[in-house]
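Enquirer: 3D model of this:
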Amino acid sequence: MDQQPPPFFKRGPAPVALLSFYVLLSMALLVVDARLQTLEIVRQALSMFTHPVQNLAHLPAQFLDNASSYFAGAASLQSEGAQLQRARLEQAATLQRSLHVEAENERLRKLLGVKERQQVSGQVAQILYSARDPYARRVIVDKGQQDRVIAGQPVIDDIGIVGQVTRVFPFVAEVTLITDKEQAVPVQVVRTGMRSVAFGLGNGELEMRFMPLNADIQNGDLLVTSGLDGIFPPGFPVAKVVHIESDTTYTFAQIRCAPVAAVEHFSEVIVLDPRPPVALPAELAEEVASKDVKASTRSARAKKKRPTKD
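Expert: Modelled structure (predicted):
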């Protein structure tokens, strides 16, 4: 009677024998491949199958490298764009006055001793958000008392006048746009030199009020700051005339203007330094000082002459 175990329980070669066989086979293949290059074809055939697997394994690393290079490039481009925008804004104070200077040269080129215009300077500020009041045209910038911003400083962009600083906080400041109902800017028509005042309407437009019906104003006329208020430097573009209504039933003409600057959609502005007070001539300053002294003396004498109540 056969007592052999079933095939399932039959044991093959010993593990040590199998290990020795595969080690010898590997060494033989290495020697043959190094000497005769016989396995090059096999290696190339295997690489056709392993290459997609390698690419798939390298995808996470490639993705991280591409992502880092993408963000680095994007940050570099944003930095370069911000620098270019900042440079353009810093030069806006000079570029915006070209039209006004050209028109003024026609009238002043024959005059001598004309005082040179004062150079303006300022600092770039970022628009953070709009004011919460829906009926006001005001924005908040990221410059405040720590940046030596004071109320009254004019604000421009790379095109024209934007508004004026009205409230200052430690780290931010409130800018009232020229389209606000409470804002008024003394202006001058570049074509004719006529002076007036542009008032904000609160709806994104401005209006020239109290202008006679026969005023020499046309659609498309450019309005620049006249500088008569002592706040806005002269020659900065403010608005363009877009609608004129000369109805004889009214005393004055109705003149609507559109702001030149991107008042309602901008991100960076320049807060100009405040204009220094005008220095009076020596003779006029002495006359004003003497008048002030005389006025104070008269007021002191009047106080002494007043009867005292018992």
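
Enquirer: alpha carbons only for contacts and neighbour counts from here, please
Expert: Will do.

Enquirer: Secondary structure of residue 123: a strand, I assume?
Expert: Yes: counting by DSSP: H, G, I helix; E, B strand; the rest coil, residue 123 falls inside a strand.

Enquirer: How many residues are close by it?
Expert: Neighbour count of residue 123, defined by other C-alpha atoms under 10 Å: 16.

Enquirer: Please apply the same query to residue 112.
Expert: Counted with other C-alpha under 10 Å, residue 112 comes out at 7.

Enquirer: What are the boundaries of the helices in this structure?
Expert: Here the chain has its helices, by DSSP state H, at 15-36, 40-90, 92-95, 98-108, 282-305.

Enquirer: The ones you listed into CSV, with extra columns for mean neighbour count and distance to residue 245?
Expert: Output for the helices of the chain, formatted as CSV (neighbours: other C-alpha atoms under 10 Å; distance: least, C-alpha to C-alpha, whole Å):
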stretch, mean neighbour count, distance to residue 245
helix 15-36, 11, 97
helix 40-90, 12, 36
helix 92-95, 18, 32
helix 98-108, 13, 26
helix 282-305, 11, 45
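
Enquirer: between the ones you listed, which gets nearest to residue 163?
Expert: Smallest distance to residue 163 across the helices of the chain (C-alpha to C-alpha): 14.4 Å, for helix 92-95.

Enquirer: Can you name the residues in contact with that closest one?
Expert: Here helix 92-95 makes contact (C-alpha atoms under 8 Å, 6 or more residues apart in numbering) with 120-121, 157-159, 236.

Enquirer: Residue 102: which of the residues you listed is nearest?
Expert: Nearest member of those to residue 102, counting by C-alpha to C-alpha, is residue 236, at 12.9 Å.

Enquirer: Second chain to compare with the first, below:
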Amino acid sequence: MKPIFVRGVSNQFRLTLAIILSVALLAANHRLDPIRQSLSSVLSPLQYLANVPGVMLDWSAEAFATRNMLELQNKELLRQQLVMSERLQRFEHVRQENERLRALLGSPVHMDSRKVVAEVMEVASDPFRQFVVLNHGSQTGVYVGQPVVDAQGVVGQVIEVSEFTSRVLMVSDTSHGIPVRVTRNDVRAIANGTGDIDQIELRHVAKSTDIIAGDLLVTSGLGNRFPEGYPVARVISVSRDDGQSYAVINAQPLAALDRIRYVLLIWPDETTPFTLPADLVELIEKNVAASQATGEQTTEQQATGQQATSTTGDNASLNQPAVNPAGANAQNPTVVDPTGANTQTSPAVNPAGANTQSPPAVNPVATNDHNQSSSEPITQSSEVNQ
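Expert: Predicted structure coming up:
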């Protein structure tokens, strides 16, 4: 007779199998990324389908909105447009001036070439992970590490991309860190998430660092991940305890992370070169031409000096005294005359003991010829006397 309840697999075997599978999945985690992306691309239509009720609700709310609500909304939008237009005009002037100064200093100009508005399709339900899913993927050009901002500040960065969707890790997540600087004094720090959607913190900041409540934190541009100058958070509290090595600094993100609906994907500009204004180009060309002319004049002066030095050296080599082995006349050398001959110009070696009045000679043969021609008038005088 068979028992009613058949004994199944033992609990020890189940535990062992679970441990083995867990270790295998941990070891092959990085190799499963293509599979995850493929599954995400396959499940993207389901995400769009799940988002249809929210889209229909928004459309219904807009369709049944009263006239008074639309008028008030229109007036508010018009007011915001005027305010933003005035700020944009001032910012445009500041931007042009900043570009001119950066061009004069030779500093690279940071610009954004492309921006795309994306809609939030899904919010993470995991309490330990804070991310959202956007309706743009690799077809739009979204890449891992791309910065994401909204109308108030930085939201986070893309950590996973599929064909039609992408996942954005928000700045409040515990695993997220972003380099920031204080606009008041350019103090740099790292802002890390705390797990609280309304709070981030600056870790490992010295107690003597000049940071106070109310300081605005913006992206510093370090790490080449977030462009420089985007607002991140505002400092809400600073605590300096003598018993702690570092100050405890808390800040509140400026982006509305708990109610974001539309965000902005940013592509940094890496191909479009910056063009200098015409007046700056003309000024730089004049300076280059003047420097080239000055360099040519300096080169000519150096060449003239070298030529003069070479000529002087040649003359000096010609005027150097020469030793006459044949007993020829010598003018410059100063040596001892063993024969005690009379010398009128300078003492020289003369075996024959003859008087020397002729200039210095380099060639012994030429010198002898010169001496012969010089001695002819003396011979003729002797003949006349006879």
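
Enquirer: TM-score for this pair?
Expert: Once the chains are overlaid, their TM-score stands at 0.55 when taken by TM-score structural alignment, normalised by the length of structure 1; 197 aligned residues with a C-alpha RMSD of 3.8 Å.

Enquirer: ok, back up a step: tell me the one of the contacts of helix 92-95 of structure 1 nearest residue 226 of structure 1?
Expert: Lowest distance from residue 226 of structure 1 to those (C-alpha to C-alpha) belongs to residue 236, with 8.3 Å.

Enquirer: Now do the aligned partner of that closest one in structure 2 against residue 197 of structure 2, distance only.
Expert: Counting by TM-score structural alignment, residue 236 of structure 1 corresponds to residue 230 in structure 2. Plainly put, residue 230 of structure 2 is 19 Å away from residue 197 of structure 2 if you go by C-alpha to C-alpha, to the nearest Å.

Enquirer: And residue 313 of structure 2, by the same measure?
Expert: Where residue 197 of structure 2 is concerned, residue 313 of structure 2 sits at a distance of 85 Å (C-alpha to C-alpha).

Enquirer: out of those two, which sits in the busier spot?
Expert: Using other C-alpha under 10 Å as the criterion, residue 313 of structure 2 and residue 197 rank with residue 197 on top: 17 against 12.

Enquirer: wait, doesn't that one sit right on residue 258?
Expert: Yes: using C-alpha atoms under 8 Å, residue 197 of structure 2 is in contact with residue 258, at 6.9 Å.

Enquirer: all strands of the stretch 201-350 of structure 2, in order?
Expert: With strands called from DSSP state E, counting those that start in this stretch, the stretch 201-350 of structure 2 shows them at 216-219, 231-239, 246-253, 262-268.

Enquirer: And the shortest one, how far out from the chain middle?
Expert: I take that to be strand 216-219 of structure 2. Taking C-alpha atoms, centre = their mean, to the nearest Å, the mean C-alpha location of strand 216-219 of structure 2 is offset from the chain mean by 20 Å.

Enquirer: could you redo the contacts of helix 92-95 of structure 1 as a markdown table and give each row distance to residue 144 of structure 1?
Expert: Below are these laid out as a markdown table (distance: C-alpha to C-alpha, whole Å):
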| residue | distance to residue 144 of structure 1 |
| --- | --- |
| 120 | 19 |
| 121 | 17 |
| 157 | 18 |
| 158 | 21 |
| 159 | 23 |
| 236 | 24 |
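
Enquirer: Give me the PyMOL select line for these, limited to the buried ones.
Expert: Per 16 or more other C-alpha atoms under 10 Å, the buried members of the contacts of helix 92-95 of structure 1 correspond to this PyMOL selection:
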select buried, resi 121+157+158+159+236
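
Enquirer: and of the contacts of helix 92-95 of structure 1, the nearest to residue 275 of structure 1?
Expert: Closest to residue 275 of structure 1 out of these is residue 120 (8.2 Å), distances taken as C-alpha to C-alpha.

Enquirer: The closest one and residue 23 of structure 1, how far apart?
Expert: To residue 23 of structure 1, residue 120 of structure 1 is 86 Å away according to C-alpha to C-alpha.

Enquirer: Distance-wise, check the match of residue 236 of structure 1 relative to residue 25 of structure 2.
Expert: Per C-alpha to C-alpha, residue 230 of structure 2 is found 39 Å from residue 25 of structure 2.

Enquirer: Also residue 211 of structure 2?
Expert: Using C-alpha to C-alpha, residue 211 of structure 2 is found at 45 Å from residue 25 of structure 2.

Enquirer: the more surrounded of those two?
Expert: Shown here are residue 211 of structure 2 and residue 25; by other C-alpha under 10 Å, residue 211 has more neighbours (20 against 13).

Enquirer: In contact with the most centrally placed residue in structure 2, which residues?
Expert: Geometric centre of structure 2, nearest residue: residue 108, 7.3 Å, by C-alpha atoms, centre = their mean. Counting by C-alpha under 8 Å, 6+ apart, residue 108 of structure 2 touches residue 102.

Enquirer: same check, this time on residue 47 of structure 2
Expert: When contacts are counted by C-alpha under 8 Å, 6+ apart, residue 47 of structure 2 is found next to residue 121.

Enquirer: how about residue 222 of structure 1, what's its partner in structure 2?
Expert: The equivalent of residue 222 of structure 1 in structure 2 is residue 216 (alignment by TM-score structural alignment).
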